[in-house]
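Chemist: fold the following.
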Amino acid sequence: MTPRTTLPLVGLFAALTSTAFCQDHWPEHRGPQRNYHLSSQTEYPTDWSVATGKNIRWRMPLPETGHSGIAVWGDRLFLTCFRQLTAEDIGPKGTWVSETRGYCLDANTGKILWSCDLPGQRPNQVNGTFTDSTTPTPVTDGKHVWFVNAGGFMACHTLDGQRVWGKEFEVRTKHSAKQFQPFLHGGNLYYAMMRDASDPQRREQTATDYDKNSKTGWPWMYIRCFDALTGQPTAIMPDGISVHSKGALGLLHGETVLLHARGGSHSPPEKPYGVSLSRLNDAHDLVWERQGLSFEGTDFIDEKYAYCFDRNDFFVLDLATGETVKQIRIRGTGSLIAFDENVGRYLEPADAPELKSPHLLTHRTNIGVGKYYFFMGGQPGILGRIDIETEEVSYLQVPMQVVIENGKKKFSWSEFKSGDMTGSGFTVEGDKRRLNHGFGHISAATPIVVNDRVYFSTVLGTVYVVDATAEQFDENALVAVNDLGMPGETWTLSPFSAAGGRLYQRTSREIICIGSGH
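Modeler: Next up, the predicted model:
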């Protein structure tokens, strides 16, 4: 354990763009500030119900399932769905498809304005527990929009739907759907993929089809850059990246940097395992590298620090050097405020070493706000918070699902109904883990922070809104528990988007605009 250090927390999580810009746009997966945060003078809804219609401006069925995020620019929304599914897409291992479609919708009504084909090269499991071909969120700069199909295709369109360019790319024999989310920088589109087959530095791909544990037969994955307006390759970041790493963007001494990881389950080939910080300049210089830590891409950075989870601990690293500033024990420690269903109230805080799970947190659900760091726990119905100054670890039990009885919201604390109904009515088959509660070994939606409110979304469509400024992490910090639809009919791995005082979210069957008024 490193010595306790007081962190200068003033100004953490600073905006990378202006408040005026933030009002109307959520241009990519990471949001307008590129850290999943939005600060504005506009109020955003915290309390709603899709099931009852409370504070829902509109809902629109989607042509097919998918779980990209939603890019927002003014009065236009961009997202990705699968092409229409048929019975022929069901094989011995379930529903596997490579082809997707990009969509542009009217932000005021949800009406589809135009769509485009995104032909894939390699099928991925539909509604996969972790990712599928629709996982990448579109990126827009207000003049163009870029779509990526994780099954092997990317394209650039004008905002009125004219294709500027499209290109295929090869995907790996396994783990071809990626956690890494595309972004724009310096006129380039960044995305993670293999080197081209003609590249002499590429490692040969010899793994058998869909072998998930190959230690020698996979080529390395790299973050690659493409000219945003032509699609021509411009650079390859040389250090390699695991498919488990979504990448975290920030600023160091005024330069844009990317935190990216290597390692994780299923023996990813990129070595050495650990985490690296690279500049996004022409040379993509490596700032520092920390080896031997199993971070698996659960990363977040602000203007001074990088934040990472290991198997047992939470690390605060100096952003400039990579050196450990704090190492806080997480596994087997902390306090829990549980809910007693028999008496209908929360109990007093108690020691939480009984929170035993192979996973400290639900994948991708970690986010920092000021001196606090939040995450969905690895155990069902548990949210976690770390006080970085005091090193206190707190857990709060939350309802599993919202139930509507006689038009009113009630909470179910342990029982739940799950179902991934699609917009077309197609029944997806495959990995049954997707129909679980959404905590633990699943890549849930990355939370967002809007005006110091954290929005967590589970696969069941349960949304927890947490006050990030609350001194005590107790029931009073839980601002609201909301739903994205009826139990058993709602399923999502998509993150929220926020723009113009509205929240946008999608499920496997529809897109939803949340906000007061109609």
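
Chemist: switch to C-alpha atoms for all contacts and neighbour counts from now on
Modeler: Noted.

Chemist: how about the one residue sitting closest to the centre of the chain, secondary structure?
Modeler: Nearest to the mean C-alpha position of the chain, counting by CA atoms, centre = their mean, stands Thr446 at 3.3 Å. The three-state label given to Thr446 by DSSP: H, G, I helix; E, B strand; the rest coil is coil.

Chemist: so how far is stretch 432-444 off the chain centroid?
Modeler: Centroid separation for stretch 432-444 versus its chain: 14 Å, with CA atoms, centre = their mean, to the nearest Å.

Chemist: settle this for me: Phe226 is touching Ala235, isn't it.
Modeler: Yes: counting by CA atoms under 8 Å, Phe226 touches Ala235, with 7.2 Å between them.

Chemist: hang on, isn't Leu113 packed against Phe78?
Modeler: No: the criterion here is CA under 8 Å, and Leu113 misses it with Phe78 at 10.1 Å.

Chemist: burial count for the nearest residue to Ala470 once chain neighbours are set aside?
Modeler: Excluding the flanking residues, the one nearest Ala470 by CA to CA, 6 or more residues apart in numbering is Ala477, at 5.7 Å. Using other CA atoms under 10 Å, Ala477 has 17 neighbouring residues.

Chemist: spit out the contact partners of Ala477.
Modeler: With contact set as CA atoms under 8 Å, 6 or more residues apart in numbering, Ala477 has these partners: Val466, Asp467, Ala468, Ala470.

Chemist: so it versus Phe169, what's the distance?
Modeler: 46 Å (CA to CA, to the nearest Å).

Chemist: picking up where we left off before, who has more neighbours, Leu113 and Phe78?
Modeler: Phe78 (29 against 13).

Chemist: what about the nearest residue to Trp413 once chain neighbours are set aside, is that helix, strand or coil?
Modeler: Spatial nearest neighbour of Trp413, chain neighbours left out: Pro399 (4.3 Å); criterion: CA to CA, 6+ apart. Per three-state DSSP, the local secondary structure of Pro399 is coil.

Chemist: from start to finish, how long is stretch 264-276 in a straight line?
Modeler: 15 Å.

Chemist: pretty sure Ser412 contacts Val403?
Modeler: Yes: look at Ser412 against Val403 with CA under 8 Å: they come within range, at 6.6 Å.

Chemist: one more sequence to fold, the one below, so I can look at both together:
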Amino acid sequence: MNRLLLITVLLPLTSVCSAQKKVVALPESVTVEPRITYADRDGHKLTLDVYRPKSPARKMPVVVFVHGGGWKNGSSQSARKNAAWLAEDGFAVVAINYRLTDVAQWPAQIDDCYEAVRWVRRSADEYGFDATRVGAWGTSAGAHLAALMGTRRYPDKEEVSSEVQAVCDWFGPTELLTMPPNNVGNGRTEADIAVSNGAKLLGATVRDVPEKARDASALDNVSYSSSPFLIMHGSQDKGVPIEQSARLHSKLTSMGVEATLEVIQGAGHGGKLFQTPDARGYVRSFFTRHLMSNWSQGQGDAGTLTSGELVPNTFSVETNKNIRWKRDLPETGQSAVTVFGNRLFFTTMKQVDADAELGTDIVAWCCNADTGEVIWNRPVKAEHPLRLSGCFSDSSSPPPVTDGRYVVFFNASGRITCFDMDGKEQWSRGKMAVGRSQPFLQDGRIVNSRLVYTRQKYMPEKGHFTHEHKDAPESLWTNLEAIDLETGDPAWSSSCGVNMGCIPSPLSLSRGRKVIFVGRGGGHSPPEKPEGVSMINALDGSTIWTLPLEGYMSTQTYGVFGSHVMIFHKDEHLWVNVESGQIDRRISICNDVTVHGWSKEGYATRKESLPAKGKRSIIQQSNVVVGHYHFFRSYTHPYLGRINLTTGDLEYLQVPVQQRRTPNGETEALFDASQMSKPIPKDKKERPFGTGTTISFVAWDLNDVANNNGHQVMGDARSQGNGWGHHASAIPTAAGGCVYFPIMSGMVYVVDAKADRFDDSALVSVSDLGPVNRTWTRSCLTFAHGRIYARTIKHLICIEQPAEETD
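Modeler: Next up is the predicted model:
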């Protein structure tokens, strides 16, 4: 290895791997098909090697690996040590050979790279590639070419695209005109630069062919449409000055292109420091983020609760329809399932051995996304008890957040803990994330990311929040806190208070402004003032504007359409201007509304006025903005609501409150109390649990809220309800043109997100996560890899349409 480093210093851009003689052994799960011909150029057969998982569970994103060697040496074999571990993570790695300078000059080298990408796309069906997800990765001279693949588009028409969706640049030259070996000085003569690697590539010195040198430089080809970049460079690189990478990074970011520069301290031109777990973690995280579909935080990667994935719109755990796999869980839990590459993250409560009402400790889980098999689990202990399986939240409710290098778990009983992707603890803090908190990454960068969550300053007595904090000082107010993802150290706290039940979301406004909308006001006399909505700066937590709204119920999500943030206030829907913080438009969601309602004769459209129930007319956190519609659930009726945000038109669709399968396999639906054998008592004291919303009792039976061992794990009797009325809903999410509304009983309403009329034709399916009243969930559905991931009190579930049905 010492000899290898010496060669690197004396011969800049010489392949780091070319001196290695030992063949790297491949893992058992990885296979390689070598020397496949992808093109023939002037009698020169160009070959590539394909590394991939032996048994891929889905279409594989592809990383095209371009070797180094000063454009005159090297081969595709240098990819082997990197391809081995990347293929283990579900990628196909296509390591290419290209024409070297003893055979052809510029632009032959980049043209060969383009052709390799075309080969990947043409061969997608044969090899199981995902033709829509192709990245490039190169080292040294190969990084020079990879960077051009992400900045210099093929200049002519092409039948198959050669564009790549992400570029990893390891210590490559980015501007040939300023590369030291191409210029006289520091002991280099005219004769030296005439035989430099750059001159051999271009056929002349850069001084003689400056336009050609610019054409062959990524720095001179950067545009607004360039691919996202991860640039890694050694701080002691004597072959390619680090300024080459720094300038490319600066220009990319100035154009608004996502780019990260990670300087490997102490590293030279490649070497062992580029093969550490941390270095590999950067690459793995980068390509997973850009070439795989992920749901890396509770509200999705973009924080909008939506995904472009095409996923099943009908499914049943009870009948095993479109269920890829189902895994038993040892205990109740509520967090959504977050997905990053081939890993799932979620939480459960610590297992109990008898009926239980309270809990404090949770378990952090990492499972395989393809099989559900456990990769690792870790305890996250805390001290403040909360009610198990609460219909508003419990200790396990906040979803994990990951950037692909670290994953953070939140115990709402008072602990936040960060692990690396292998389950090694990085840091832990005794802080209280609100049970209904939906933590998110502030910026999604690979390095120096911040994590934002809703922080509680006081905890309930025996798991029950009272009204005693109504006049608490600002020092005890709930607010947003941003922490450094790598260290757990605080970065900022919001200057305004935040209600524990509101769902702040990271949003991007015009001109790239990063903001967060938050609300104040809710049940149990929260102290934060004034009631209403604020827009805060996501960079430092400062308040930009505040809109006071007396009696505001902030327990909702905050979506943006055009120049407005959409909110519900009492019995109205408001369009709030994001620039001024003023209300530009309002409509009633209760008075004389259009309802597509059910009767025994079928569906019919009618006008109806719904009761305005004080502070709220929607079920808490049951709303989501999808396209130009705002969807929500009525607080008093089994109605899904939809507002056209362009026209202001409002429609309600009545849906079955419960649905079950009869012994003969038919489906039976319960729409209202008239179908029940016994009337619902009018006196709350005579009802099974103390909820004022009558709709909560339209059910064949109470939910058993039981775990897999048959123990009832419930500290709030209202959790036995049907998933309508007074509770905090599982947050609806959207994918593939549909909106998914899971409810506490395990039913899932799937509606067409673009339907012209919001009548019964818009109800795509009433699916299920298990038998009604024997299934319990408060978790939203998440989407990745063409699949839906769900969890209930008993099961972790992967929903996927069989391949033969999708062909």
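
Chemist: TM-score for this pair?
Modeler: In this superposition the chains share a TM-score of 0.87, using TM-score structural alignment, normalised by the length of the first structure; 478 aligned residues with a CA RMSD of 2.4 Å.

Chemist: compare Ser412 and Val403 of the first structure (neighbour count), which wins?
Modeler: Val403 (20 against 15).

Chemist: just checking, Ile56 of the first structure touches Tyr504?
Modeler: No: the pair Ile56 of the first structure and Tyr504 does not pass the contact test of CA under 8 Å, sitting 10.2 Å apart.

Chemist: any figure for the gap between His437 of the first structure and Leu460 of the first structure?
Modeler: In terms of CA to CA, His437 of the first structure sits 6 Å off from Leu460 of the first structure.

Chemist: those two: who's more crowded?
Modeler: Leu460 (32 against 23).

Chemist: ok, and the closest non-adjacent residue to Leu317 of the first structure?
Modeler: Using CA to CA, 6+ apart, the nearest residue to Leu317 of the first structure is Thr324, at 4.5 Å.

Chemist: any idea which element the residue sitting furthest away from the middle of the first structure lies in?
Modeler: Of all residues in the first structure, Val343 has its C-alpha farthest from the mean position, at 36.1 Å, by CA atoms, centre = their mean. If you go by DSSP states H and E, Val343 of the first structure is not part of any helix or strand.

Chemist: tell me how far stretch 44-61 of the first structure is from the chain's mean position?
Modeler: 22 Å.

Chemist: what residues in the second structure pair up with it?
Modeler: Stretch 44-61 of the first structure lines up with residues 311-328 of the second structure when matched by TM-score structural alignment.

Chemist: list the buried ones in that stretch?
Modeler: 311-318, 321-324, 326 (16 or more other CA atoms under 10 Å).

Chemist: JSON lines for these, including secondary structure?
Modeler: Formatted as JSON lines, these follow (three-state DSSP):
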{"residue": "Val311", "secondary structure": "coil"}
{"residue": "Pro312", "secondary structure": "coil"}
{"residue": "Asn313", "secondary structure": "coil"}
{"residue": "Thr314", "secondary structure": "coil"}
{"residue": "Phe315", "secondary structure": "coil"}
{"residue": "Ser316", "secondary structure": "strand"}
{"residue": "Val317", "secondary structure": "coil"}
{"residue": "Glu318", "secondary structure": "coil"}
{"residue": "Lys321", "secondary structure": "strand"}
{"residue": "Asn322", "secondary structure": "coil"}
{"residue": "Ile323", "secondary structure": "strand"}
{"residue": "Arg324", "secondary structure": "strand"}
{"residue": "Lys326", "secondary structure": "strand"}
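
Chemist: which of those sit farthest apart?
Modeler: For these, the farthest-apart pair by CA to CA is Val311 and Glu318; their separation is 18.7 Å.

Chemist: and Val63 of the second structure, how close does it get to Ile96 of the second structure?
Modeler: 11 Å.

Chemist: what do we get in the first structure for Pro548 of the second structure?
Modeler: Aligned by TM-score structural alignment, Pro548 of the second structure pairs with Gln291 of the first structure.

Chemist: count the residues that sit near that match.
Modeler: Neighbourhood size, Gln291 of the first structure [other CA under 10 Å]: 15.

Chemist: so what corresponds to Gly522 of the second structure in the first structure?
Modeler: When the first structure is aligned by TM-score structural alignment, Gly522 of the second structure is paired with Gly264.

Chemist: contact partners for its match?
Modeler: Gly264 of the first structure neighbours (CA under 8 Å, 6+ apart): Ser242, His244, Ser294, Phe295, Glu296.

Chemist: what about the second structure, which of these hold up?
Modeler: For the contacts of Gly264 of the first structure, the aligned pairs still in contact in the second structure (both residues aligned by TM-score structural alignment, their matches' CA atoms under 8 Å) are Ser242, His244, Ser294, Phe295, Glu296.

Chemist: out of the residues you listed, flag the one nearest to Arg101 of the first structure.
Modeler: Nearest to Arg101 of the first structure among those, counting by CA to CA, is His244 at 24.1 Å.

Chemist: name the nearest residue to the alignment partner in the second structure of that closest one, ignoring sequence neighbours.
Modeler: Mapped onto the second structure by TM-score structural alignment, His244 of the first structure lines up with Gly501. Computed as CA to CA, 6+ apart, the closest residue to Gly501 of the second structure that is not its neighbour in sequence is Thr555, at 4.7 Å.
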